[in-house]
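Enquirer: One predicted model, sequence on top.
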Amino acid sequence: MNNYQQRGFFANVDWVTILLYLALCVIGWFNIHAAVYDENNPSLIDSSTQYGKQFIFIITGLVIGTVILLLESRFLSSLAPAMYVVTVLLLMVVLVAGHKVGGNQAWIDMGGGFRLQPSEFAKFATCLLLARYLSGTNVKVTDPVSFLIAGGIIFLPMLLIKLQPDDGSTLVFCSLIFVLYREGLSPYFLIVGGLLVTLFITSLIFNSWYVVIAIAIVATLIVLSIKRNRPLVFKIIIGAIISMAFVFAVKPLYNKGLKDHQRKRIDVVLGLTQDKKHVGYNQNQSKIAIGSGGLWGKGYLQGTQTKYAFVPEQSTDFIFCTIGEEWGFAGSVVVMGLYLFLLLRIILIAERQRAPFSRIYGYGVASIIFCHVLINIAMAIGLMPVIGIPLPFISYGGSSLWSFTILLFILLKLDSNRMGIIYA
């Protein structure tokens, strides 16, 4: 037994991360209480209310987290394929016999008013199998076969979730590209992806010919500056031609590939249309609530937008506007600071791992949480279209809280054993 093991189980756990987790859970609990406050049921632990149920979810989540910390680390790695298969099967069951809420057939009715959302649990299962595969012998992301297999592991649950259709959760899986990048994927994939998104947005805002002319001017200036490097010049010309073709394809794809309500949400965010009473109502009310909070906020249970339920889904997708209204800019910064600290801590944990499996899984955890936080807050303040996606540890919901708890505590367990035997 080495010195690290002699320190004891609790000494090996990263308590800083657990304290951050608890802080976010408590903040979520109080803000759910504020978002759906019922004067007839004021108690924070009244199980007939959402905030009472959230308290039960938090306690249950702590039990789940403790159980994970008591498991053997090797067990988590060996169980990855089985977890992945089970979640994929559950995603298939949802498509056949799932419970529909808000247009998405994404839940399994478990009885007693509780519904399970498999797409939430598919996130940690996918991270585990991806880590298991990429940490295998002779597996390299730069190898085409390895890249395709890794991509397939990510794509299968994405496809099944898209069929529900749950666009928010589908988009979250795209964040796992950062895991592949950390493991050696060329940065050109990220650069090209960023350029395509930029071209897509600019092509919607401006006339296609203006965008094409801008591409031609930029490409010409670059070619003239490096004209002696013929291979690079050739690549730039080909890239410019492909970009121009993409620009002309954007609007036909946009009009035919997206549903009417999806296009309207994007149009509202880009300022192409004004629809504050219908498609843009939720987001507009959210911005009003956040803006009305000022610097220090209106105070706990004092938010008028919150109290009179102007913002739909305020305890779930739009929980951040409750924070903004009642705790103000200062409170919002504190919450975002906690998320930033948590993400940095997760990356630190990932980087100090001796086992590739643990490091890869750690980056998966960071990618998933970062994507959720970015999209949810950007949606609440009007920088992104409305997409149904919870704010980690804060939004109401057992499936969401438990899945993020499992996601995080598996990493904490792997980290607690990082100085022990190195496993694949």
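Expert: Yep, that arrived.
Enquirer: Only C-alpha atoms from now on, for both contacts and neighbour counts.
Expert: Fine.
Enquirer: From the rest of the structure, what touches stretch 94-103?
Expert: When contacts are defined by CA atoms under 8 Å, 6 or more residues apart in numbering, stretch 94-103 is touched by residues Gln105, Ala106, Trp107, Ile108, Asp109, Pro118, Leu160, Leu163, Gln164, Pro165.
Enquirer: do the same with stretch 348-357
Expert: With CA under 8 Å, 6+ apart as the criterion, stretch 348-357 contacts 77, 131-132, 134-135, 358-363, 415, 418-419, 422-424.
Enquirer: Pull out the buried members of those.
Expert: Among the contacts of stretch 348-357, those classed as buried by neighbour count (16 or more other CA atoms under 10 Å) are 77, 131-132, 134-135, 358-363, 415, 418-419, 424.
Enquirer: Return the two entries of the residues you listed that lie farthest from one another.
Expert: Largest separation among the buried ones among the contacts of stretch 348-357 by CA to CA: Leu134 and Met419, giving 20.8 Å.
Enquirer: can I get the contacts of stretch 94-103 in TSV with distance to Gly297?
Expert: What follows is the contacts of stretch 94-103, written out as TSV (distance: CA to CA, whole Å):
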residue	distance to Gly297
Gln105	37
Ala106	35
Trp107	35
Ile108	38
Asp109	38
Pro118	36
Leu160	41
Leu163	40
Gln164	38
Pro165	36
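Enquirer: out of the residues you listed, which are inside helices?
Expert: Counted as lying in helices by DSSP state H, out of the contacts of stretch 94-103, are Pro118, Leu160.
Enquirer: Using a markdown table, lay out the contacts of stretch 94-103 together with distance to Trp327 and neighbour count.
Expert: Output for the contacts of stretch 94-103, formatted as a markdown table (distance: CA to CA, whole Å; neighbours: other CA atoms under 10 Å):
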| residue | distance to Trp327 | neighbour count |
| --- | --- | --- |
| Gln105 | 35 | 20 |
| Ala106 | 33 | 29 |
| Trp107 | 33 | 24 |
| Ile108 | 35 | 20 |
| Asp109 | 35 | 16 |
| Pro118 | 33 | 24 |
| Leu160 | 38 | 20 |
| Leu163 | 38 | 18 |
| Gln164 | 36 | 22 |
| Pro165 | 34 | 16 |
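Enquirer: try this one side by side with the last:
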Amino acid sequence: VIIIALSILSLKFSVVTASIIAAILIFGFHFLGRKKRPQILQPIAVLMLCIGFSFGVKYFYNHILKDHQKDRISLWLRLEKDPEKLHKMKQTIMYNLNESEKAISSGGLYGKGFMEGTRTTGKFVPEQHTDYIFSTVGEEWGFLGSALVIILFVALLLRILYLSELQKSQFSRVYGYSVASILFVHFMINIGMVMGLIPTVGIPLPFFSYGGSGLWGFTILLFIFVKLDSNRINEW
């Protein structure tokens, strides 16, 4: 049922959304009753996922992904051999990434200062206030500021995982790991996309990207988990 639902979601709406939900489900099911099931089931499940992934990649690429998504993957994997088409793709599809990398590299070690980034104030990077907000961080705060942001995100994730392990309720534990997986997927994809480590995907950076719905959504997720954890503490 879950596989059918994710397939319909990827076909009719967004592949990214379906991928995020799949990641959440994998984390959730992994920690759901993990202490009760035989250890042999875990490697079997991983093997089945790997086999399914191996046989499904070609169909997914040819029949589900859109043309612009295929072009992004082709550029990322350097599959395009036609020089003329490759140059055109770099001028269009790769424009955001090229400007983002220029902005980050121009920040240097210490950055140019808050609101002092030339490429940021000049609006060279499209969507620099939403999906490409990390390029602004890299230019204005430099390597040290960017590293600090990453460290804070990692600390937040580790704290959520630590508190999840302390939960007495199975629901609270699974919910905590689901929140951590949501934040981790957004964090990994967004920063990886901005630095060219993965293909470009329209996904916000939690608590940084502009947009009220995203900010409220991530805040509510954390608020509910904090409330669940406070109930655990009050039980003592």
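Expert: It's in. If you're wondering where the values come from, they're calculated on a predicted model, not measured in any experiment.
Enquirer: what TM-score do we get after superposing?
Expert: Between these two chains, after superposing, the TM-score reads 0.84 (TM-score structural alignment, normalised by the length of structure 2); 221 aligned residues with a CA RMSD of 2.5 Å.
Enquirer: still on that earlier bit, which one of the buried ones among the contacts of stretch 348-357 of structure 1 is nearest to Phe124 of structure 1?
Expert: Set against Phe124 of structure 1, the nearest of these by CA to CA is Tyr361 (8.8 Å).
Enquirer: Identify the residue nearest the closest one in space, chain neighbours excluded?
Expert: Ala131 (5.2 Å; CA to CA, 6 or more residues apart in numbering).
Enquirer: again with Ala216 of structure 1
Expert: Nearest residue to Ala216 of structure 1, sequence neighbours excluded (CA to CA, 6+ apart): Ala240, at 6.9 Å.
Enquirer: That neighbour looks like it's in a helix, true?
Expert: Yes. Under DSSP: H, G, I helix; E, B strand; the rest coil, Ala240 of structure 1 falls within a helix.
Enquirer: Compute the distance between it and Asp260 of structure 1, please.
Expert: Remark: distance between Ala240 of structure 1 and Asp260 of structure 1 (CA to CA, to the nearest Å) = 31 Å.
Enquirer: Kindly report the same for Ile266 of structure 1.
Expert: From Ile266 of structure 1 to Asp260 of structure 1 the distance is 10 Å (CA to CA).
Enquirer: So which of the two has more stuff around it?
Expert: Taking other CA atoms under 10 Å, Ile266 of structure 1 and Asp260 do not tie; Ile266 has more neighbours (20 against 11).
Enquirer: thought that one was touching Ile387?
Expert: No. Counting by CA atoms under 8 Å, no contact exists between Ile266 of structure 1 and Ile387, whose distance comes to 10.4 Å.
Enquirer: Need the contact partners of stretch 217-233 of structure 2.
Expert: Leu163, Gln167, Lys168, Ser172, Tyr175, Gly176, Val179, Pro206, Phe207.
Enquirer: ok, the residue nearest in space to the middle of structure 2 - contacts?
Expert: Among the residues of structure 2, His186 comes closest to the average C-alpha position under CA atoms, centre = their mean, at 2.5 Å. By CA under 8 Å, 6+ apart, His186 of structure 2 lies in contact with Ile203, Pro204, Leu205, Pro206.
Enquirer: Just give me the closest of those to Gly142 of structure 2.
Expert: Leu205 (17.6 Å).
Enquirer: Could you tell me how many residues sit around the closest one?
Expert: Leu205 of structure 2: 22 neighbours (other CA under 10 Å).
Enquirer: Pull out the buried positions in stretch 152-161 of structure 2.
Expert: Phe153, Leu157, Ile160, Leu161.
Enquirer: Out of those residues, which sit inside strands?
Expert: When these are checked against strands (DSSP state E), there are no matches.
Enquirer: now for these, which pair is the farthest apart?
Expert: Using CA to CA, the buried residues of stretch 152-161 of structure 2 reach their maximum pairwise distance at Phe153 and Leu161, which is 12.5 Å.
Enquirer: returning to that earlier point: how close does the residue nearest to Tyr361 of structure 1 get to Ala150 of structure 1?
Expert: For Ala131 of structure 1 relative to Ala150 of structure 1 (CA to CA), the value is 9 Å.
Enquirer: before we move on, what about Thr220 of structure 1?
Expert: For Thr220 of structure 1, the distance to Ala150 of structure 1 - CA to CA - is 37 Å.
Enquirer: So which of these two has more stuff around it?
Expert: Ala150 (21 against 16).
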